[in-house]
Every structure is written in structure tokens, then in C-alpha cells.
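Engineer: give me coordinates for this.
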Amino acid sequence: MTKKQPATLALITLIVGVFMSALDNGIIASALTSINYSFHVSEVQGTWGITLYTLGMAISTPIVGKLADKYGRKKLFLIEIAIFALGSLMVAMSSSFILFLAARIFQSIGGGGIFIIASSHILSAYPKSAQGGLLGILGAVNGIASVVGPNLGSLILNLTGRWNWLFLVNLPIALLVIIGGLTTLPETKGAVDKKIDLKGLITLSLGIFAVMFVISNLQTGQLLASLIKPQVWLAGLLGIGLLVMFFQFEKRVSASVDPFLPYQLLKNKGFLLTLLMGLLSGALIAIFIFIPSFVEQRYGISADNSGIWMSGIGLGSIVGAGIGGSLVSRLGAAKTTIISGGLSAIGFGLVAVASPNPLWFLVSSSIAGIGFGMLMGAPLSVLMATFAGEKDNGVALGTLSVSRQIGLTIAPTIYATVVQMGFSSINMNGSIESYYRNLLQTRTEGHSSLLTQFYAVAQQSYQKMFVIAVVLSAIIFLGGWLVNKPKRDAN
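Structural biologist: Sure, this is the predicted structure:
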């Protein structure tokens, strides 16, 4: 077997592992109703299956990245896959909702490190000329998973009739990944030979948990009201205090301890700017959630067909992730970030002001998808690796992933609040969706004007959401320009 063959097989192993973990929340979203029914819980209670998984991933990701740097990326990758598989089995076999939630937390510990370790391995084991393209492939895999996840979940649910199989299918895939990892992945490590920063690890983990708790308790349409609830603002203050404490610990860490997040990175403007762009890229990805409702309520497309119109932004993001990897190799990460931010701003701008029909929306959203899809894999990861150096690749990529996850978690609440405020001019006495369904069911001559009014209000309401996306994309464009500025000044 040639050297190229093991490298190819190792890459396939990483891709399959990333794809398996990235599918999870997309698949479970299609079965939430069935899961809630089987455990006799409400819709609000049922969302904790996703919320706790997100919390677990946010906390475990930077920890696993650091441990992988210290003890070996191959070793931690296989452990993560095994934990994810065992967690999947525990979820599928849960006999109560409490056990289900506990299993989801355990599963998240495995899911949190798979993408980060795969990215770190590529940055340490492959030549720089290939890194951009390979990271782009990993980003494209994430994009593909986000598009096919809900559809694949629905297919499995229809074929088996039981939501448990959504998690049991992970077991044979995980077994193949473990076998492939044992036989094809070389071991790589960061240059770390010091004590683990336990103080930093504990304070950062608890701080992230508190912040994510606040985010998960924000209520759509009642943003300010939910913020002033004692448990929310107290958790927010606790989270801020713990993060400030973490920064102080990292500033004063002794020479014999390997800092969890080196203080020189926290002082690096480029590192912090990349974290901000990561958070904003997560907020852009959250637009996916609202596409079906938008095309249904804006263009009058039936609910059964509304998901089809996600294909433009979904496929665009997949193509964009691949293009982003190629451009990083040719132009560099900063310039690629500039291009991606510009394309995203143009695409979302066209959606907001120049998409009078579904066909135009498909074209405009595809441009937006290509733009923010370029950010999903290579550019920001390569920037992080540049600022952190090989020694701290894992923790830097882990921190980037957490910032993206926070953006992905908080943005839907903000978007939904903006949309609901736009509909406040209509006296609906219920949710937007139920009001719209009633209009369609009672489409008489007297209600046709109400339906026309609804479509007009929907255009204005969702337009505000897409304008926010334009602003976020413009900030990413500016961030890429600022990161690239020192290079231009140096020349």
C-alpha cells in the first residue's frame, strides 16, 4: 500500500466520523414530536433534548481539543467516537425522559470533539498546500449533514416507525470509523509536556455552561421579559464572573502549568476577531431554520413543499465550503474571508429587497449560501491555526467551535423575536403559523384581503431578519479586511 492510500483512507475515516456527529441534531429534530409523545412530555420540555446536547458540546469541545493536543489526536478521536456511539445506544434504550436527557449529555461529550480533532489532525498531518482544501471538505460535510439530516431522520422514522433507530444507526457507522481509525490514522500531538490547567478548565467549563443556560432560556417574542427572570440574569452574572475569573487565572498561570487558553492568544486582536467572525458565522447558519416558514408565509407555498426551497441555500453552502477550501490555498484565509463576507452580504441583500418570487429567492439564497458556506470549513480554522501555532491548534479550534455554537444557539431567538415583532400589526390571537393556517382554511372572499395583507406583512417582517444577516455578513467582510491589513502593511 502506498503512502497516498493510507492518507486517503485516514481522510475518509475523519470525514465519516464528522458526518456522523454532524447529523445528530438534524436527525433528532425530525423526531421531536415522536420522542415527546413516547415520554409524555410537552414541546417545551422536549427541546431540552437538543438544548442539553448543545450545552454539553459547548463545554466539552475546548476541553477535548486541549486533551487531544496533550495525549494524542488519534487516541482522543477514537475515544470520542466510542463515547458518541455508547451515548447513542443509551439514548435509544432510554426508558424514561430523565435517562434520555442524561444519555444526551453523555453523547454530547463524544460529539463535541470529533470535528475539532479532525481539523487539528489535518493541520498537523497534511502539507499546508492541502490543508485549505481538506478543511473545506470537512466544512462541506457539515453543510451536507445540516441539509440531509432532517430528511434522513424522516425517512428512517417512516421506515421503522420508532425514533430509537435514529440513534441505533450510529453504532455500525461508529464501529467502521473506529476500525478505520485504528488502522489508518497516524498519531499526532501538540508540543505539550506540562501539568493540565485545572483551574482554567473548571472556570471556563462552568462559565460556558452558565452562558449557554442563559441563551437556552431566552424566549421568542419575550426577549426582555425572559432576561429579567432571576434564574436567567443570575446565571448571566455568574457566567460573566466565571469568565473574568478564567481570564485572570490564564494571566497568572505558572510556568509549570500548560494554560488552557494561553493568555497571549487572549491578547491577540486577530484571534479575538476570528472568534467574533466564528460567532457571526454560526448566527448566519441559523437562517436555515426559518427558510421553510419564510417561503410558506411570504410566497404562499404549501408546507409540504416549503422545505424544497432550502435547497438553494443548503447546496450553496456545500459548494461554498469546497470553494472556500480551494481559495484558502490560493489566496489565503483572510482574503477568502473577505470574499465570503461580501458574497453573503450580497446574497442576503438580494433576498431582502429583490426576491419578488420563489425563483428569484432560490438564486439569491444560493449566493448567500455560497458566501457563508465558505466560512464553515477552511478560512476561520486556518486563521485560528495561524494565530495559535501548532502547539495550541486543538484549543484554538475548540474555542472557535464554541463561539460558532453560541452564535447558532442565540440567533434563532433573536430572529424569531424580530419576525414576531413585525407581525404585531396583525391581531392574531395565537401563533403566526396557526393564524396563517386558519386563513388558508377559511379562504373566502372576505378573507382574501386578509391573506394578501398577511403576505405583505410577512415580506416586511422577514425582510428585517435578512437585513440583520446582511449586517452580520458585512462585519465578517470587515473582520477579514482587518485581519488581512497587517499583511498589506508589512508589504
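Engineer: please count neighbours and contacts with C-alpha atoms only from this point.
Structural biologist: Will do.
Engineer: in what helix or strand does Tyr436 lie?
Structural biologist: For Tyr436, the enclosing helix or strand under DSSP states H and E is helix 432-441.
Engineer: what's the neighbour count on the nearest residue to Thr337 once chain neighbours are set aside?
Structural biologist: Nearest residue to Thr337 in three dimensions, chain neighbours excluded: Gly480, at 5.1 Å (CA to CA, 6 or more residues apart in numbering). Gly480 has 27 neighbours, counted by other CA atoms under 10 Å.
Engineer: ok, the one 5 residues further on next?
Structural biologist: Using other CA under 10 Å as the criterion, Lys485 is surrounded by 13 other residues.
Engineer: okay, and it sits in which element?
Structural biologist: In this structure, Lys485 sits in helix 445-490 according to DSSP H and E.
Engineer: same check on Ile12?
Structural biologist: When secondary structure is defined by DSSP H and E, Ile12 falls within helix 4-29.
Engineer: how far does that helix sit from the chain's center?
Structural biologist: In terms of CA atoms, centre = their mean, to the nearest Å, the centre of helix 4-29 is set 16 Å apart from its chain centre.
Engineer: what of stretch 324-331?
Structural biologist: Between the mean C-alpha point of stretch 324-331 and the mean C-alpha point of its chain there is a distance of 22 Å (CA atoms, centre = their mean).
Engineer: how near is the nearest residue to Ser293 once chain neighbours are set aside to Phe423?
Structural biologist: What sits nearest to Ser293 in space, not counting adjacent residues and going by CA to CA, 6+ apart, is Ser306, at 7.3 Å. According to CA to CA, to the nearest Å, Ser306 and Phe423 sit 20 Å apart.
Engineer: what residues are up against Met374?
Structural biologist: Counting by CA atoms under 8 Å, 6 or more residues apart in numbering, Met374 touches Gly136, Ser317, Gly320, Ala321, Gly322, Ile323, Gly324, Gly325, Thr336, Thr337, Ser340.
Engineer: also this sequence, please, to line up against the first:
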Amino acid sequence: MSNNASFTPPSLLMATIGLSLATFMQVLDTTIANVALPTISGNLGVSSEQGTWVITSFAVSNAIALPLTGWLSRRFGEVKLFLWATLLFVLASFLCGISTSMPELIGFRVLQGLVAGPLYPMTQTLLIAVYPPARRGMALALLAMVTVVAPIAGPILGGWITDSYSWPWIFFINVPIGIFAVMVVRSQLRKRPVVTSHQPMDYVGLLSLIVGVGALQIILDKGNDLDWFESNFIIIGAAISVIALAVFVIWEMTDKHPVVNLRLFAHRNFRIGTIVLVLGYAGFFGINLILPQWLQTQMGYTATWAGLAVAPIGILPVLMSPFVGKYAHKFDLRLLAGLAFLAIGLSCFMRAGFTNEVDFQHIALVQLFMGIGVALFFMPTLSILMSDLPPHQIADGAGLATFLRTLGGSFAASLTTWIWIRRADQHHAYMSESMSVYDSATRDALNTLGGAGHKAYAQLDQVLTSQAYMMSTVDYFTLLGWMFMGLILLVWLAKPPFTAKAGPAASGH
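Structural biologist: Next up, the predicted model:
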């Protein structure tokens, strides 16, 4: 129920600030930890691969919570849900900051992801409710801007905080922001009419989703450590995941009130658009995860400089987003999405040409160029996938697309890290096998490093490791580049017209 007539311009501004801050805080947390991973892993005594769980635990729990948002908002009211979710997010952030071990941190990141689930959808819903129809486009454009700026600020802020203070402060900064957002939103929206209902909850679907997705994420996170299917733990986990997900699909296709409406995949454009969205976002997420880690662990960058190197990716989206939103309808949306994938794919091939001597300016320029693709990616893709849905299914479509996109980012974090480390190990082993103390090139290398003692061998191994990770990085970006080229072809399988209004869903990331 809308009550926008009672809002004066100052109160509308304050409500917008409070709502946007909560979304900014939540989106920021998807990227702020990326550049801090090497520091967090080192301080808590785990490998870089295990450190990735800090990212995946938040992402997968956040994805699982998304389908619950609609039911929770109808049960408790939109404003109350927003306020409680924000307060619990603040509490979870504080608990993350005081964690003293990796299991503690992962547990609190799971909690943080769960309570963060409703923040973006409720911000979107409340902005639409409080703004008059003629000005809703401006409100949603502002929200889209927030979701673009937050990922830019994440690496920079995370790097600076990690270097200048300590990694717990990347979580502690949420406390004052969240409390301020709650105070502002409560003061402006507390008198808004509350409409609640008692729609039945799909407990079977929800439980099977949690078990299936949770087991799959654990497999992806621990598979490399346990040698995959050589481990009974992985075999049992895979069986649990397959059975639970099979139950989930069958149940959701037959239940009257499914927690996730899988019937939407009967629509061609939704099916094609969702595949493109998930794969494109997974690739984008992987780039933002691997690049800072490579810069810090192999190139000697501090967390701050790694954040500055990757941040230019967000400059052009901020500048271009208003124009894309205004003029996109004048073009075939498949063309815009194709140009997005072309730009991102070319940027991947550019990175595949990097060497250990690549400088900061070159890295930053490639990131800047990739920003063209990011600016053209989200809005056309979301509009395509919504274009053939009936009006009454738009909200379900937006929720399902967001759920799968978030899940794709979580899985991408695990798979990307595994591929990167696995290929580096393979390259290191191959180069080591090809070297011998009886080989003149090896002897020359050892002499250059100061002789054949243990120190020289350690230095040589360090050189090999650096080269192995460089080669692995090249392999990864080459693979990713070809994937984006494939998405150019895939998006053209969607059929026009793309004139259906995706509403609020199309505005956010």
C-alpha cells in the first residue's frame, strides 16, 4: 500500500538516504572482503583457498534467504522486516569483526548473508511505495547508482582499511552505517500503514533448497582439499546434494505456493536471459576475486593498491548508467548485451597477455575498458529475461533471477579459486620436472641466485611459483574470454519484442 502523498521533499530525501545506505552496506559487503582475503587467511592461519570461504559463505546464505523475502514481508510488514534485517546485519557484522578463527568467521558470515537477504528487495519495494509514480524512475536510477558505486568502493575501502587499521574494521564500519540507516528509516516510515497476511510457507521446498545448495557449496569449497571423489565425505555430500535438489525441483513444480517458482523457465526469454545473467555475473565475480589475490600474492601489491588497481571497472558504469537506462529502448537489447559481452571478453583476452612485469597503469586501463561491458550488461539482460513474463509473474521472475545470480556468484568464487590454484600447481609441477641440476640452464639459474645451496633452491622455487601463477592467470582469463564470446551467441537466441516493463527488477544489480 502506497502512502507517498504524505511525504514532504525533506522527509522523502531522508527516507531515500536511509534506505539507500542499507543497500550500499549490503552490496559493499559482497566485495569489500575480496582484497582483504590474503590478510584474513594469513592472520587466521588458513590457505588462500580456504580463505575464499569468507566470500562463498556470505553469498550462498544470502542467495538462500532471497526466496524468503516475499513471505517474510507479507507476514511481518515491509518496514518492520527492513528494520530488523538491518539491525541483525549490524550485529552479524560486529560478530564477524571479533572472530578469532576461520570457523567463527564463516559462521557469522553465514548469519550476515541470511539477514542481508531482504535488504535490497525491501529497499526497492519501499522506494517504489514512497515515491509518486512520476518520480519512481529517478528513485530506482539512484538505487541502481548505489549498486554500481558500492562494488567500486569495496576494493578501495577494503584495501585501505586492511593496510591502515586491520581486517576486522571492514566489518565494524557497518555498525554506525546500519544504526544510522535504522534510525532514519524508522523516523520517516514508522507511520506507514502495515498490511500483513498469513500465506502458507513452503517448508519442504525451503528445506530441500537449503540442504541441496548447502551441500553443493561445501563440496565446491572442500573438494580440492579432500581430493574430490577420492573422499567419502565428498561422495556422501554429492549424493545428499543430488537427492535434495531433485526433491526440490519435483516439489516446486507441483506445489501451489512454491518458495521458488521454477515454472517461469517455460518462458523462452526468461530461460535464455537467466542463463546469460548467471554466467555473465559469475565471470564478472570471478574476475573481481582473482585479480586482487594475484596482485597481492604474486605481484607484491598492498591491499590498498590492489583495490585501486581493480576499482576503475566502476567508473564508466557510473557515467553511462543514466544514458543506458534512457536510450536502451531505441536499440535491440540483444545488441547491447552482445556488446557488453564483447567488451568483457576482450578485457579478459587483454589480461591473458599480462606478464609479471605488467604495470599498474596497464591493469587499471583494462579494468576501465571492462567497465563499458559492465555498464551495458545488467539493464539489457534483465529486460530481456523479463520481456515474456506476464505482469503477475514479474515479481517472481525478479526474485528468481536475483537468487540464481547470487548463487552463481557463490559457486563462481569456489570454482574460480580451485581452477586458478589447480592450474598453478600443474604448471609448477611441469616446470619443476623439466629442471635438473645436470641441466646447464638450471645451473646458470642457480648460480645467478647465489649458488646451489638451500637458499638458492628456495629462491628458484619462488620464481617458479610466481611464473606458475602467472601462467594460471593467463589460462583462467583465456577461458573466461571465450566464455563471454559464447554468451554473445547465446543472447541472440532470445526473441523480440523486448517491450515488457521489468519494473523495479531491471534497475538493480
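Engineer: related to what we said a few turns ago, contacts only, for the residue nearest to Thr337 of structure 1.
Structural biologist: With contact set as CA under 8 Å, 6+ apart, Gly480 of structure 1 has these partners: Ala334, Lys335, Thr336, Thr337, Ile338.
Engineer: so which of these hold up in structure 2?
Structural biologist: When these are mapped onto structure 2 and scored by both residues aligned by TM-score structural alignment, their matches' CA atoms under 8 Å, the shared contacts come out as Ala334, Thr337, Ile338.
Engineer: which stretches of the stretch 151-300 of structure 1 form helices?
Structural biologist: If you assign secondary structure with DSSP state H, counting those that start in this stretch, the helices in the stretch 151-300 of structure 1 sit at 165-168, 170-184, 198-216, 223-227, 230-251, 263-266, 269-285, 291-299.
Engineer: ok, average deviation of the first one from structure 2?
Structural biologist: Think helix 165-168 of structure 1. Average distance, helix 165-168 of structure 1 versus aligned residues of structure 2 after superposition (mean CA distance after the TM-score superposition for structure 1): 3.8 Å.
Engineer: residue closest to the middle of structure 2?
Structural biologist: When structure 2 is reduced to its mean C-alpha position, the nearest residue by CA atoms, centre = their mean turns out to be Gly409, at 4.6 Å.
Engineer: so what corresponds to that residue in structure 1?
Structural biologist: Taking TM-score structural alignment as the alignment basis, one finds that Gly409 of structure 2 is matched in structure 1 by Arg404.
Engineer: Leu279 is in contact with its match, correct?
Structural biologist: Yes - with contact taken as CA atoms under 8 Å, Arg404 of structure 1 and Leu279 are classed as touching, separated by 4.2 Å.
Engineer: counterpart of Gln426 of structure 2 in structure 1?
Structural biologist: Under the alignment defined by TM-score structural alignment, Gln426 of structure 2 corresponds to Met421 in structure 1.
Engineer: please apply the same query to Gly205 of structure 2.
Structural biologist: Taking TM-score structural alignment, the alignment pairs Gly205 of structure 2 with Gly200 from structure 1.
Engineer: surely that match touches Pro262?
Structural biologist: No - using CA under 8 Å, Gly200 of structure 1 is not in contact with Pro262, being 10.1 Å away.
Engineer: related to what we said a few turns ago, tell me which element the residue nearest to Ser293 of structure 1 is part of?
Structural biologist: Counting by DSSP H and E, the element that carries Ser306 of structure 1 is helix 303-306.
Engineer: how about the helices of the stretch 151-300 of structure 1, which one is nearest Glu43 of structure 1?
Structural biologist: Minimum separation from Glu43 of structure 1 across the helices of the stretch 151-300 of structure 1 (CA to CA) falls at helix 198-216, 14.3 Å.
Engineer: how much space between Asp193 of structure 1 and Glu433 of structure 1?
Structural biologist: Where Glu433 of structure 1 is concerned, Asp193 of structure 1 sits at a distance of 57 Å (CA to CA).
Engineer: over to Val319 of structure 1?
Structural biologist: Here the criterion is CA to CA. By it, Val319 of structure 1 lies 32 Å from Glu433 of structure 1.
Engineer: neighbour count winner among the two?
Structural biologist: Higher neighbour count among Val319 of structure 1 and Glu433: Val319, with 23 against 13, using other CA under 10 Å.
Engineer: nearest spatial neighbour of Leu308 of structure 2, skipping sequence neighbours?
Structural biologist: Of all residues not flanking Leu308 of structure 2 in the chain, Ile156 sits nearest, at 5.5 Å (CA to CA, 6+ apart).
Engineer: against Ser30 of structure 1, how distant is the aligned residue in structure 1 for that neighbour?
Structural biologist: The equivalent of Ile156 of structure 2 in structure 1 is Val148 (alignment by TM-score structural alignment). Distance from Val148 of structure 1 to Ser30 of structure 1, counting by CA to CA: 11 Å.
Engineer: returning to that earlier point: counting by contacts, list what the host helix or strand of the match of Gly409 of structure 2 packs against.
Structural biologist: With the criterion set as DSSP H and E, the secondary-structure element containing Arg404 of structure 1 is helix 393-422. In terms of contact count using 3 or more CA pairs under 8 Å, 6 or more residues apart in numbering; DSSP states H and E, helix 393-422 of structure 1 is assigned the packing partners helix 48-71, helix 97-125, helix 198-216, helix 223-227, helix 269-285, helix 378-388, helix 445-490.
Engineer: quick check: the third one compared with structure 2, mean distance?
Structural biologist: If I follow you right, that is helix 198-216 of structure 1. With mean CA distance after the TM-score superposition for structure 1, helix 198-216 of structure 1 averages 1.6 Å from its match.
Engineer: need the contact partners of that helix.
Structural biologist: Residues outside helix 198-216 of structure 1 that contact it (CA under 8 Å, 6+ apart): 51, 55, 58-60, 63, 232-233, 235-236, 238-243, 245-246, 249-250, 259-261, 406, 409-410.
Engineer: now the end-to-end length of stretch 92-101 of structure 1.
Structural biologist: The distance separating the two terminal residues of stretch 92-101 of structure 1, taken as CA to CA, comes to 11 Å.
Engineer: okay, buried residues for that stretch please.
Structural biologist: When burial is assessed from 16 or more other CA atoms under 10 Å, stretch 92-101 of structure 1 yields the following buried residues: Ala92, Ser94, Phe97, Phe100, Leu101.
Engineer: mean distance, the one helix or strand Val318 of structure 2 maps to to its aligned residues in structure 1?
Structural biologist: When secondary structure is defined by DSSP H and E, Val318 of structure 2 falls within helix 315-327. After superposition onto structure 1, the mean distance of helix 315-327 of structure 2 to its aligned counterpart is 3.5 Å, using mean CA distance after the TM-score superposition for structure 1.
Engineer: same thing with stretch 337-350 of structure 2?
Structural biologist: Compared with structure 1 after the fit, stretch 337-350 of structure 2 shows a mean deviation of 1.9 Å (mean CA distance after the TM-score superposition for structure 1).
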